[in-house]
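# mind looking at a prediction? Sequence and model below.
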Amino acid sequence: MTRRPVLALAAAVLAATPVLAAEPPAQGGLIVLHCPHLLDPAAGRLLGDSTVVIRDGRIQAVRPGTGSEPGARVVELTGQTCLPGLIDAHTHLTSETSPTGYTDQFRWNTADYAIRSTVYARRTLLAGFTTVRNLGDNANESIALRNAIDAGVVAGPRIFTAGVPIGSTGGHADPTDGYRQDLAGDPGPEEGIINSPADAWKAVRQHYKDGVDLIKIMPSGGVLDESASADNPQMTTEEIKAVVAAAHDYGFTVAAHAHGAEAIRRAVLAGVDSIEHGTFMDEDDMKLMKEHGTWFVPTIVAGKYVEQMAAKPGYYPPQVARKAKEVGPIIQATAGRAYKAGVKIAFGTDASVYPHGQNAKEFEYMVQAGMPPMYAIQAATTHAAALLHKPDELGQIRPGRRADVVAVPGNPLEDITALQRVSFVMKDGLIYKQDGKPL
């Protein structure tokens, strides 16, 4: 059974939604931002009154005090703190949680998901997230969404997408879990389902052909699929090694969804670049991750949300609700232990598991887990940029970087929830939100 319709369909649908089009505001060219405070995550400090000069989508200069440039448009950000555009390293922009989600998949076409994705992308951008990693979709529709955003057809964050996830038959990546036999079929490498190292190479090469930016694997069980386990290993070490070898040959990083300790161990030893969720991570896993330089993307907000929804009768199928109640109470404490152990942490939320646009709640949960506010912000800026292999492009307000700038009222180092009230959003030198209002 295929879940890969022609990508041109999704692209055409995206192109046919002018109501969401990102009309390039009367901007561009030369812009000067006056920031009463400027947060520099690379230096780990909050600067005072600063002037940011932007020319043609790039940061040209950052100067102390208030200044201007001849012919520049000046934007006053009175009472606000400027910081680099935020990066969410774990999103799913082409779907969103719903009590009807498990039946919608039998009624909706790829075009339905594609159209809704334009709304979710815009919400994410207006929440201050100018870049995301999209770690899994149903039919590569996130590739079409990425292309439409890059072309200026719709408003949204810069997307690095993995397309469909790679996993094993019956595992968390298998889109036919829970289907009756005549509908389930036997998905293979073209759909991201592998059962051998040879299948792994085929799947990665198919992803390269499809035009992804990175690879996402599912070496453990998960919460929201209709199988029994959230944490059992679901890929062999040899299969994971094959995916990593193929991916690295093609210049891809590999993100590994892994809740269980054994799946985490296998993925780290096989050379993946990041562990996502990591709920049941143990001390040995943390030691291995430090030794191998493996990134950790906790997604606390997703765990909190599924735990909350599992208490609502009928929101999830019974087996999903059971797993949500197991994972939800643990994930935040694991993130706190990983931070104290010195594991590298990048910001990610698993957006779509909770409603899009609420990404910044993750900061609050990270701080509650014991991370300093500056570290939590670094996780969504310099750390996430390093995970993306884009430290010279993203995550800092420095000359030469992309002009991705957001602002919040007050001081987020004193009140981390200020990041849930983003008042100004600029991406690539274009302003999408000012004075708290979308443009």
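Noted; the coordinates are in hand.

# make it CA atoms for all contacts and neighbour counts henceforth
Noted.

# which residues in the stretch 51-200 of the chain form strands?
58-64, 73-76, 80-84, 86-91, 129-134, 158-161 (DSSP state E, counting those that start in this stretch).

# out of the ones you listed, nearest to residue 37?
strand 80-84 (4.7 Å; Cα to Cα).

# the closest one to strand 129-134, inter-axis angle?
40 degrees (axes from the mean of the first three to the mean of the last three Cα atoms, to 10 degrees).

# ok, the residue most central in space within the chain to residue 224 distance?
Centroid-nearest residue in the chain, with Cα atoms, centre = their mean: residue 90, separated by 2.6 Å. Residue 90 sits at a distance of 16 Å from residue 224 (criterion: Cα to Cα, to the nearest Å).

# please apply the same query to residue 361.
Relative to residue 224, and taking Cα to Cα, residue 361 is found at 21 Å.

# again, but for residue 253
With Cα to Cα as the criterion, residue 253 and residue 224 are 24 Å apart.

# quick one, which of those two is more surrounded?
residue 253 (21 against 18; other Cα atoms under 10 Å).

# put this beside the first:
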Amino acid sequence: METLIKNVNILNPNEEIQTSCNVLIEDKHIKQISKKKVSTKNNVKIIDGQDNYLMPGFIDCHAHIMANGFHKEENMANPLALHFYNAIKHGKQTVDAGVTTIKDCGPADIGVKIAQKKGLFIAPKMEISVTPLVSTGGHFDLFLPSGFDMEIVYPGFPKGRCDGPLEVLKKTREIKRAGADFIKVMASGGVLTTNTSPDYPQFNVEELKTIVEEAHVNDLKVSAHCHSLKGINNCVDTGFDSIE
């Protein structure tokens, strides 16, 4: 199947803008870009670009496709299945915004990724972390002062709370087993969790080093949620791949 996009401007970050182009696509691959008339098959689908811009898809390096904000009251009251339907809505919105790949930093699981790959709903290509590693009492430890634990629990979705080198090692392996493409670590406090502060690091250097070594052995990148300068330095020193 061929598709011809006529009268479109090509925006490539590495080149000058190419104006008034024709772009021929065959079987989802760009076959030809030309300012001249392009020869096509008889059953070609023609789209008039109307002098608009055609560019590569954006990559969103920090997304939460299943989350509809982080509101404790709503999360406590709503059934777990609602989060998966959020992914359907947010996936379409993300694609419509020109984003074709996302790095989902939780809580999308392997089932959401498989559903997208099978075309069961419209969404960008996904790299997933499933659930973040969190220290007891740290950011995203959802055990509330009331004694209620808001941590998501269902088969295939490991708990992320862990402390000490042995526990973080096991949790890293569990998250890999759950289908994660990368490991996300809460390396400092945040603003949404009770009794934590963005100014202070979480996990010590030995714990962070253990996480990174185990992830890298398995060809997984490690991403940090981190605000504090001390936490950022700890992540740099222990070999994190990204800090967000």
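Everything's here; your move. This is a predicted model, so every value here is computed, not measured.

# quick TM-score on the pair, please.
For these two chains in superposition, a TM-score of 0.90 is obtained (TM-score structural alignment, normalised by the length of the second structure); 239 aligned residues with a Cα RMSD of 2.1 Å.

# quick one on the thing from earlier: what does the residue nearest to the centre of the first structure correspond to in the second structure?
Using TM-score structural alignment, the equivalent of residue 90 of the first structure in the second structure is residue 62.

# who touches that match in this structure?
102-105, 244 (Cα atoms under 8 Å, 6 or more residues apart in numbering).

# ok, and the most crowded of these?
residue 104 (27 neighbours).

# list just the nearest of the contacts of residue 62 of the second structure to residue 166 of the second structure.
residue 105 (23.4 Å).

# quick check: closest non-adjacent residue to the corresponding residue of the first structure for residue 171 of the second structure.
Alignment note (TM-score structural alignment): residue 171 of the second structure maps to residue 203 of the first structure. In space, and not counting its chain neighbours, residue 203 of the first structure is closest to residue 189: 4.6 Å by Cα to Cα, 6 or more residues apart in numbering.

# and for residue 204 of the second structure?
In space, and not counting its chain neighbours, residue 204 of the second structure is closest to residue 234: 7.9 Å by Cα to Cα, 6+ apart.

# pull the number of nearby residues for the one you found.
Applying other Cα under 10 Å, I find that residue 234 of the second structure has 21 neighbouring residues.

# so it sits right up against residue 206, yeah?
No. Using Cα atoms under 8 Å, residue 234 of the second structure is not in contact with residue 206, being 9.8 Å away.

# and the aligned residue in the first structure for residue 133 of the second structure, how far is that from residue 212 of the first structure?
Mapped onto the first structure by TM-score structural alignment, residue 133 of the second structure lines up with residue 166. Counting by Cα to Cα, the separation of residue 166 of the first structure from residue 212 of the first structure is 12 Å.

# looking at these two, which is more packed in?
Shown here are residue 166 of the first structure and residue 212; by other Cα under 10 Å, residue 166 has more neighbours (31 against 20).

# residues touching that one, list them.
Residues near residue 166 of the first structure by Cα under 8 Å, 6+ apart: 173, 191-194, 203, 215-218.

# residues touching the match of residue 171 of the second structure, list them.
166, 189-194.

# now the longest helix along the first structure: buried residues?
In the first structure, assigned by DSSP state H, the helix with the most residues is helix 110-126. Buried positions in helix 110-126 of the first structure, judged by neighbour count with 16 or more other Cα atoms under 10 Å: 110-115, 117-126.

# spatially nearest residue to the corresponding residue of the second structure for residue 248 of the first structure, not counting backbone neighbours?
Aligned by TM-score structural alignment, residue 248 of the first structure pairs with residue 216 of the second structure. Once flanking residues are discounted, residue 216 of the second structure sits nearest to residue 222: 8.0 Å by Cα to Cα, 6+ apart.

# that neighbour in helix, strand or coil?
Under the three-state scheme (DSSP: H, G, I helix; E, B strand; the rest coil), residue 222 of the second structure adopts strand.

# tally of neighbours for it?
24.

# next one: residue 16 of the second structure
9.

# try the one 10 residues further on
Residue 26 of the second structure is flanked by 13 other residues according to other Cα under 10 Å.

# hmm, it is touching residue 1, no?
Yes. Counting by Cα under 8 Å, residue 26 of the second structure touches residue 1, with 5.8 Å between them.

# ok, the residue nearest to residue 163 of the second structure when sequence neighbours are not counted to residue 172 of the second structure distance?
Distances taken as Cα to Cα, 6+ apart put residue 135 closest to residue 163 of the second structure, at 5.7 Å, once the chain neighbours are dropped. Distance, residue 135 of the second structure to residue 172 of the second structure, using Cα to Cα: 13 Å.

# as TSV, the strands of the stretch 51-200 of the first structure with distance to residue 325 of the first structure would be great.
Shown next, in TSV, are these (distance: least, Cα to Cα, whole Å):
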stretch	distance to residue 325 of the first structure
strand 58-64	46
strand 73-76	47
strand 80-84	35
strand 86-91	21
strand 129-134	25
strand 158-161	29
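
# need the helices for the stretch 251-400 of the first structure, in chain order.
For the stretch 251-400 of the first structure, the helices defined by DSSP state H, counting those that start in this stretch occupy 261-270, 283-292, 300-310, 318-327, 331-341, 361-368, 373-379, 382-387.

# between the ones you listed, which gets nearest to residue 149 of the first structure?
helix 382-387 (19.4 Å).

# so whatever helix or strand comes next after the closest one matches what in the second structure?
Remark: after helix 382-387 of the first structure, the chain's next helix or strand is strand 405-409, criterion DSSP states H and E. Using TM-score structural alignment, strand 405-409 of the first structure lines up with nothing in the second structure.

# check the offset of strand 405-409 of the first structure from the chain's centre.
Relative to its parent chain, strand 405-409 of the first structure has a centroid offset of 20 Å by Cα atoms, centre = their mean, to the nearest Å.

# next, the angle strand 58-64 makes with that strand.
Using the same axes, to 10 degrees, strand 405-409 of the first structure lies at 40 degrees relative to strand 58-64.

# so where is the next helix or strand after strand 405-409 of the first structure in the second structure?
Going down the chain from strand 405-409 of the first structure, the next helix or strand is strand 424-427, by DSSP H and E. Alignment note (TM-score structural alignment): strand 424-427 of the first structure is unmatched in the second structure.

# quick one: what's aligned to residue 47 of the second structure in the first structure?
Under the alignment (TM-score structural alignment), residue 47 of the second structure pairs with residue 75 of the first structure.

# show me the contacts for its match.
31-34.

# tell me which residue of the first structure is furthest from the middle?
The first structure, Cα atoms, centre = their mean, max distance from centroid: residue 70 (38.5 Å).

# show the contacting residues for the residue nearest to residue 204 of the second structure.
Residues 204-205, 208 are the ones in contact with residue 234 of the second structure under the rule Cα under 8 Å, 6+ apart.
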